[in-house]
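J.: what's the 3D shape of this:
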Amino acid sequence: MDQQRYKYLKKARKVQVYNIIYDIIEVIVSLIAGFTSGSAALIGWGLDSVIEVVSASTLWWRLHGEIKDIEEQQVRKREKITFFVIAASFLLVSSFITYDSISKLIAQKTPSWSTTGVIILVISLVVNPILIWYKYRYGKKLDSKELIADSKDTFVCLYQTIAVLSGLLAVRYLDWWWADPVAAFLIVPYALKEGWEAFQNGRKISYSSSK
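T.: Just a heads-up that it's a prediction; the model follows:
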């Protein structure tokens, strides 16, 4: 294997490890804050982080396989699986957000203020752009469509972070009870679009030939 590619593979794998660790923290903090405050947006954001953990772990597995110099056929197979996991992740989180947001709008349920939720959202506004930049950078260096797709997955999380934070602030300071579920629902169109693209990329990969 080319030494330059090997170096970038190891760095990309390390980024995924950092991604997994931080997303686990996001999941724990945001779900506790979301269920405590009754915020549909925080809960949806936390579940999106669960999916990101699965997606990042699958991509780590794919990168690790190439680093260990497994057969090209197996690398391609892992690429295909990674794309399908990313696509399924977008679909699952979109389905939940849609259901939960509509339910909260119908019930006209106003979430309570969550200082803990706001803190983790603000931290994520700093962390996620860094992860996006490194994923996209190494995706380009390695000519890896799945790494670039994963950077888009993290961008969805960043977009959702901004929407959720705006919704919580609007409920708190403007008394817009509907802002929380609407903020969550705004993520759905973009997430479905990126999920469809990941699915299409996965379908294009063939691993019938061996190394």
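
J.: When you work out contacts or count neighbours from here on, use the C-alpha atoms and nothing else.
T.: Will do.

J.: ranges for the helices of this protein?
T.: Under the criterion DSSP state H, the chain contains helices at 3-37, 40-67, 72-107, 115-141, 145-174, 179-185, 188-204.

J.: okay, those, which one's buried deepest?
T.: helix 179-185 (a mean of 26; mean count of other C-alpha atoms under 10 Å).

J.: Are there helices or strands packed against it, and which ones?
T.: helix 40-67, helix 72-107, helix 145-174 (3 or more C-alpha pairs under 8 Å, 6 or more residues apart in numbering; DSSP states H and E).

J.: how about this one, so we can line them up?
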Amino acid sequence: MQNSDRNSLLKLALALSIITIIYNIIEGVISIFFGLQDETLSLFGFGVDSFVEVISGIGIFHMVLKIKNNGNETRDEFERKALRITGTAFYILTVGLVISSFYNIWINHKPETTFWGIVISSISIITMTLLIYYKKKVGDALNSEAIIADANCTKTCLYLSFILLIASVGYTFTGIGYIDSVGSLGIAYFSFKEGRESFEKANSDKLCSCDNH
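T.: From the prediction side, this is the model:
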């Protein structure tokens, strides 16, 4: 591969990481706003998760920039620190969602509407699918295990979007309040999983616990 082609691919990888960060910020703000307004815990939890993903995304951006500058894919202390912060935030989110979900089930809380959950999750599914596709394409072209691992780990965001969509559609058509809480518990499960994987990556040179998924 010529240097010009490699540089172009690395610039695209950087652009994809920046898009991921910006998208998660926007998604987080909108999801939390409508989650609070409509009293839907699954959408609120989804929004908080998006903000945690921003921290992870900054670590990925740093990694890609490092690959571009010196070709080094070894994890450095900045990335490890970002992963530990990310893992801690995911664990806090997990505890908050579990407690809130069971409380909402106990009092039979019902959201005002889950319309925005359907809209946001649908947009997220399309966006994450495209990001996974292009990240994997760039990673394969560069033969970069780190970028391919990032593409594979982005699948978790896709799974969360499907959980939100199912919970939102389920409530819209049935009006059963605990469906929103069950969706929140699904998001809590993946948050816990992401937190555990973040600490595993921070404490080793493992690129992604979902490499083979």
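
J.: still on that earlier bit, including distance to Leu186 of the first structure, could the helices and strands packed on helix 179-185 of the first structure go into JSON lines?
T.: Below are those laid out as JSON lines (distance: least, C-alpha to C-alpha, whole Å):
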{"stretch": "helix 40-67", "distance to Leu186 of the first structure": "10"}
{"stretch": "helix 72-107", "distance to Leu186 of the first structure": "9"}
{"stretch": "helix 145-174", "distance to Leu186 of the first structure": "8"}
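
J.: which ones are touching the aligned partner of Pro189 of the first structure in the second structure?
T.: Taking TM-score structural alignment, the alignment pairs Pro189 of the first structure with Tyr189 from the second structure. Applying C-alpha atoms under 8 Å, 6 or more residues apart in numbering to Tyr189 of the second structure gives the contacts Thr94.

J.: From Asp5 of the second structure, how far off is Tyr189 of the second structure?
T.: 41 Å (C-alpha to C-alpha, to the nearest Å).

J.: Now for the residue nearest the centre of the second structure: which residues touch it?
T.: The centroid of the second structure falls nearest to Cys157 when counting by C-alpha atoms, centre = their mean (3.8 Å). Contact partners of Cys157 of the second structure, counting by C-alpha under 8 Å, 6+ apart, are Met128.

J.: Is Ser101 of the first structure in contact with Leu42, as I believe?
T.: No: counting by C-alpha atoms under 8 Å, Ser101 of the first structure stays clear of Leu42, with 11.0 Å between them.

J.: what's the overlap in contacts for these two?
T.: Counting by C-alpha under 8 Å, 6+ apart, no residue touches both Ser101 of the first structure and Leu42.

J.: Would you confirm that Ser89 of the first structure contacts Ile51?
T.: Yes: contact criterion C-alpha under 8 Å: Ser89 of the first structure and Ile51 qualify, at 5.4 Å.

J.: residue in the second structure matching Lys11 of the first structure?
T.: Here Lys11 of the first structure is matched to Leu12 in the second structure, going by TM-score structural alignment.

J.: Its match and Asp150 of the second structure: what is the separation?
T.: Counting by C-alpha to C-alpha, the gap from Leu12 of the second structure to Asp150 of the second structure is 14 Å.

J.: how much space is there between Glu53 of the second structure and Ser198 of the second structure?
T.: For Glu53 of the second structure, the distance to Ser198 of the second structure equals 11 Å [C-alpha to C-alpha].

J.: Identify the contacts common to the two.
T.: With C-alpha under 8 Å, 6+ apart as the test, Glu53 of the second structure and Ser198 both reach Thr86.

J.: and the gap between the closest residue in space to Lys80 of the first structure that isn't next to it in sequence and Arg78 of the first structure?
T.: Using C-alpha to C-alpha, 6 or more residues apart in numbering and skipping the chain neighbours, the partner closest in space to Lys80 of the first structure is Gly202 (4.8 Å). Distance, Gly202 of the first structure to Arg78 of the first structure, using C-alpha to C-alpha: 10 Å.

J.: Ser114 of the first structure too?
T.: Distance of Ser114 of the first structure to Arg78 of the first structure, given as C-alpha to C-alpha: 40 Å.

J.: go on, Val85 of the first structure?
T.: Where Arg78 of the first structure is concerned, Val85 of the first structure sits at a distance of 10 Å (C-alpha to C-alpha).

J.: cool, Ile67 of the first structure as well?
T.: 13 Å.

J.: Tyr6 of the first structure contacts Ile67, doesn't it?
T.: Yes: the criterion here is C-alpha under 8 Å, and Tyr6 of the first structure meets it with Ile67 at 6.5 Å.

J.: Contact partners for Tyr8 of the first structure?
T.: By C-alpha under 8 Å, 6+ apart, Tyr8 of the first structure lies in contact with 138, 141-142.

J.: What sits closest to the alignment partner in the second structure of Gln160 of the first structure if chain neighbours are left out?
T.: By TM-score structural alignment, Gln160 of the first structure lines up with Leu160 in the second structure. Distances taken as C-alpha to C-alpha, 6+ apart place Ile187 nearest to Leu160 of the second structure, at 6.1 Å, with adjacent residues excluded.

J.: Please consider this matter closed, and thank you.
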